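1. Sharing a model prediction with you, sequence too.
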Amino acid sequence: MDTRTSQTPEEELQHFKEVSQPEDFEHPEPDEQQPEALEPDHGLHWVLPVVVAIVLVAGAAFVMLKG
């Protein structure tokens, strides 16, 4: 990483060109080719449907027992 605080006008122009270009999805950056980037998500995305189902069953049971 470059820790210099001042840049030449050419360096500033080059940096501006690099950050102003849109992301190229057809040619991903090298870090996207790393094995850890290709691993599936091991998060808790399956919890939401289970919680919604439990709440719906509990709500239906409450309505049936109350009425």
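-> Right, received. Where do you want to start? Numbers count the residues shown, from 1 in each chain.
2. From now on I want contacts and neighbour counts done on CA atoms only, so please keep to that.
-> Noted.
3. Show me where the chain has its strands.
-> Along the chain, no segments are classed as strands by DSSP state E.
4. longest helix of it?
-> Secondary structure of the chain per DSSP state H: the longest helix is helix 47-66.
5. In terms of secondary structure, what does that one contact?
-> Helices and strands touching helix 47-66, by 3 or more C-alpha pairs under 8 Å, 6 or more residues apart in numbering; DSSP states H and E: there are none.
6. So which residues make contact with it?
-> Taking C-alpha atoms under 8 Å, 6 or more residues apart in numbering as the criterion, no residue outside helix 47-66 touches it.
7. Next one for the comparison:
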Amino acid sequence: MDTKESKTAQEEYEHLREVRMPEDFEHPEPDEDQPEARTPAKGWHWLLLATAVLAGGFLVYRLLSALWA
């Protein structure tokens, strides 16, 4: 048995408007319950940069040592 009610045009419009709009214009900041969402990641980009620089230096060293040998 089908118990689904059909929506009127106004109800359909309200539903589409609610779905397409963000939930909260008043408080765009993350919730207090999510401190990790408010704080930026610390140190990971520096670790990645240092690893890339070390790997590049090692490759240059290996290339130059192979050319001089």
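-> Everything's here; your move. What you are looking at is a predicted structure, and each value in this text was computed from that prediction instead of being measured.
8. TM-score for the pair, please.
-> The TM-score (TM-score structural alignment, normalised by the length of structure 1) is 0.53; 61 aligned residues with a C-alpha RMSD of 3.5 Å.
9. count of neighbours near residue 65 of structure 1?
-> Residue 65 of structure 1: 8 surrounding residues under other C-alpha atoms under 10 Å.
10. got it, and residue 50 of structure 1?
-> Around residue 50 of structure 1 there are 11 residues (other C-alpha under 10 Å).
11. For residue 15 of structure 1, see how far away the residue sitting nearest the centre point of structure 1 is.
-> Nearest residue to the geometric centre of structure 1 (C-alpha atoms, centre = their mean): residue 41, 10.5 Å. Distance, residue 41 of structure 1 to residue 15 of structure 1, using C-alpha to C-alpha, to the nearest Å: 33 Å.
12. do residue 49 of structure 1 as well
-> For residue 49 of structure 1, the distance to residue 15 of structure 1 - C-alpha to C-alpha - is 45 Å.
13. repeat for residue 45 of structure 1
-> Computed as C-alpha to C-alpha, the residue 45 of structure 1 to residue 15 of structure 1 distance reads 38 Å.
14. who's more crowded, these two?
-> Neighbour count, other C-alpha under 10 Å: between residue 45 of structure 1 and residue 15, residue 15 has more, with 12 against 9.
15. counterpart of that one in structure 2?
-> Taking TM-score structural alignment, the alignment pairs residue 15 of structure 1 with residue 15 from structure 2.
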